[in-house]
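# Sequence and predicted structure below; questions after.
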Amino acid sequence: MATSQPLQLYPAWLNLKGQKVLLAGGGQVALRRATTLLSHRARLRVAAPEVLPLFERWEAEKRIQLFRRVFKESDLDGARLAFACTDDPQVNQQIVNSALSMGIWVESCTRAEGANLYPGGVIHSGSIALAISSMGKSPIVTQALRECFEEVFGADWGDEIDQLISEAGDEGGSHRISPEELKRKVRESVFMQVKRWGERKTTS
């Protein structure tokens, strides 16, 4: 009997500025997705019979296109990504099936069969972003790891790394410090953050 192979996901960073994205659902899960997508300047289309008040405010501000009804396949027209975040697994499966038939990458919050998009946890600080994934196995574990890394590194750690990048010079070859020296300083910064976190934990 053949054993199933573990899921191997390819990590990638997407530039969603100006890209059409469909979000089906108007609850808390959909709201979290919408907040992230808008922060990345996606052109967001939302379809849901009922939505939280913030969606209505975004519509009034013309930040989203809102359809107060159930999902229709035509909602996917022109979309690059789709997010099935309704509270109905059957509807989410319908969205996944439709998106896949149109060659659109799609996530399902209810793990509908065939979904091929798995947003992970992300930590942003300065121009540094760290992505965390459990390969689709456990969103709870991904969230816990993200919270741990946020606690260890803090909100301003990326600014320190940005300063090192600035000191190092540009990528065109005009280096003020060598690549090896830059790597050493980055490693020192990382280990110092871990050390400081450990000291805070022992004194608290």
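Looks like it came in fine.
# switch to C-alpha atoms for all contacts and neighbour counts from now on
OK.
# three-state assignment of residue 13?
Put simply, residue 13 is coil when judged by DSSP: H, G, I helix; E, B strand; the rest coil.
# In contact with it, which residues?
Applying C-alpha atoms under 8 Å, 6 or more residues apart in numbering to residue 13 gives no contacts.
# mind checking how far it is from residue 171?
In this view, residue 13 and residue 171 are 20 Å apart by C-alpha to C-alpha, to the nearest Å.
# Residue 107 now?
Residue 107 is 35 Å from residue 171, by C-alpha to C-alpha.
# Let me see the residues that make contact with the longest helix seen in the chain.
Longest helix in the chain, counting residues (DSSP state H): helix 179-203. Here helix 179-203 makes contact (C-alpha under 8 Å, 6+ apart) with 151, 152, 153, 157, 160, 161, 164, 165, 168.
# Report the buried residues of that helix.
182, 189, 193, 194 (16 or more other C-alpha atoms under 10 Å).
# show me the contacts for the residue nearest to the spatial centre of the chain.
With distances taken as C-alpha atoms, centre = their mean, the residue of the chain nearest its centroid is residue 119 (4.9 Å). Counting by C-alpha under 8 Å, 6+ apart, residue 119 touches 107, 133.
# The structure to be compared is supplied as follows:
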Amino acid sequence: MDFYPIAVNLKNRLCVVVGGGDVGERKVRGLLEHGAHVRLVSPQAKRELVKLACEGKIEWRAQKALPQDLEGAFLVFLATCDRAVNDELERFARERGILVNRADAPERCDFIVPASFQAGNIEVAVFSGGEAPFFARWLRIRLENELSRNLGTMGELMSDLRAELKEKPIDQRRRAEILNTVLESDILEILRQQGKEAALAHARELVNEL
């Protein structure tokens, strides 16, 4: 697999989406959820995208995409059916070091977007390197159905516990060992049956015993 799994901070970075159809709408929504400044370039756009533009949540250039529409972008999603336009925009982007994702040519993508879901401060992502995207989406749905109910709370609990451990005079390796011991205990079952406070109390008892 050629793709390196990495989480990128897009807050306030310019990200361009070319194409106002279903694919473009999904990309716009995902970018907004992660704090990006979104520029949509498309002569027409789906109703929800028009609404976002009217609300000032995205910048919409209602025109056929031109290379200069990508100026200043960190990354671009090319989500049109016009291969000639996509080819021209891809060349322009690569000359300027702009990362490219092409819906019509996965093999030419600099990056791909995994199937993911978020629960609290935990985000789970699944990707197949572009080889089996439908399976990745199926697996994401299965994982979300099985894990999401308590995953966010568990993430908050472990974050709280980690913060408490950082106040103790122990090194990073020992802290990691303690956290792993807590995770390997029956803490998730306690969380499911008795709630966060009981689970946190259980974790603190384990810490005191170690």
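Ah, there it is. Predicted model only: the values in this text are computed from it and were never measured.
# Any idea what the TM-score is?
Once superposed, the chains reach a TM-score of 0.82 (TM-score structural alignment, normalised by the length of the first structure), with 188 aligned residues with a C-alpha RMSD of 2.6 Å.
# Tell me how far the residue nearest to the centre of the first structure lies from residue 18 of the first structure.
If you go by C-alpha to C-alpha, the gap between residue 119 of the first structure and residue 18 of the first structure works out to 19 Å.
# do residue 121 of the first structure as well
Distance from residue 121 of the first structure to residue 18 of the first structure, by C-alpha to C-alpha: 23 Å.
# give me the number of residues near the equivalent of residue 104 of the first structure over in the second structure?
Per TM-score structural alignment, the equivalent position to residue 104 of the first structure in the second structure is residue 98. Neighbourhood size, residue 98 of the second structure [other C-alpha atoms under 10 Å]: 20.
# I'd assumed residue 73 was in contact with residue 98 of the second structure.
Yes: at 6.4 Å, residue 98 of the second structure counts as touching residue 73 under the criterion of C-alpha atoms under 8 Å.
# How about the secondary structure of the equivalent of residue 164 of the first structure over in the second structure?
Matched by TM-score structural alignment, residue 164 of the first structure corresponds to residue 158 in the second structure. Following three-state DSSP, residue 158 of the second structure is assigned to helix.
# and residue 59 of the first structure, which of the three is it?
Residue 59 of the first structure is classified as helix under three-state DSSP.
# how far away is it from residue 39 of the first structure?
15 Å.
# With neighbour numbers in mind, choose between those two.
Taking other C-alpha under 10 Å, residue 59 of the first structure and residue 39 do not tie; residue 59 has more neighbours (16 against 11).
# So what does the more buried one match up with in the second structure?
Using TM-score structural alignment as the criterion, the counterpart of residue 59 of the first structure in the second structure is residue 53.
# Which residues are in contact with the closest residue in space to residue 64 of the first structure that isn't next to it in sequence?
In space, and not counting its chain neighbours, residue 64 of the first structure is closest to residue 44: 5.1 Å by C-alpha to C-alpha, 6 or more residues apart in numbering. The contact partners of residue 44 of the first structure, by C-alpha under 8 Å, 6+ apart, come to 20, 21, 22, 23, 34, 37, 38, 63, 64, 65.
# Kindly state which residue of the second structure is aligned to the fifth one.
Right, residue 34 of the first structure. Following TM-score structural alignment, the counterpart assigned to residue 34 of the first structure within the second structure is residue 28.
# tally of neighbours for that match?
Residue 28 of the second structure: 25 neighbours (other C-alpha under 10 Å).
# Same check on the one 4 residues further on?
Residue crowding around residue 32 of the second structure was assessed by other C-alpha under 10 Å; the count is 17.
# All set, thanks.
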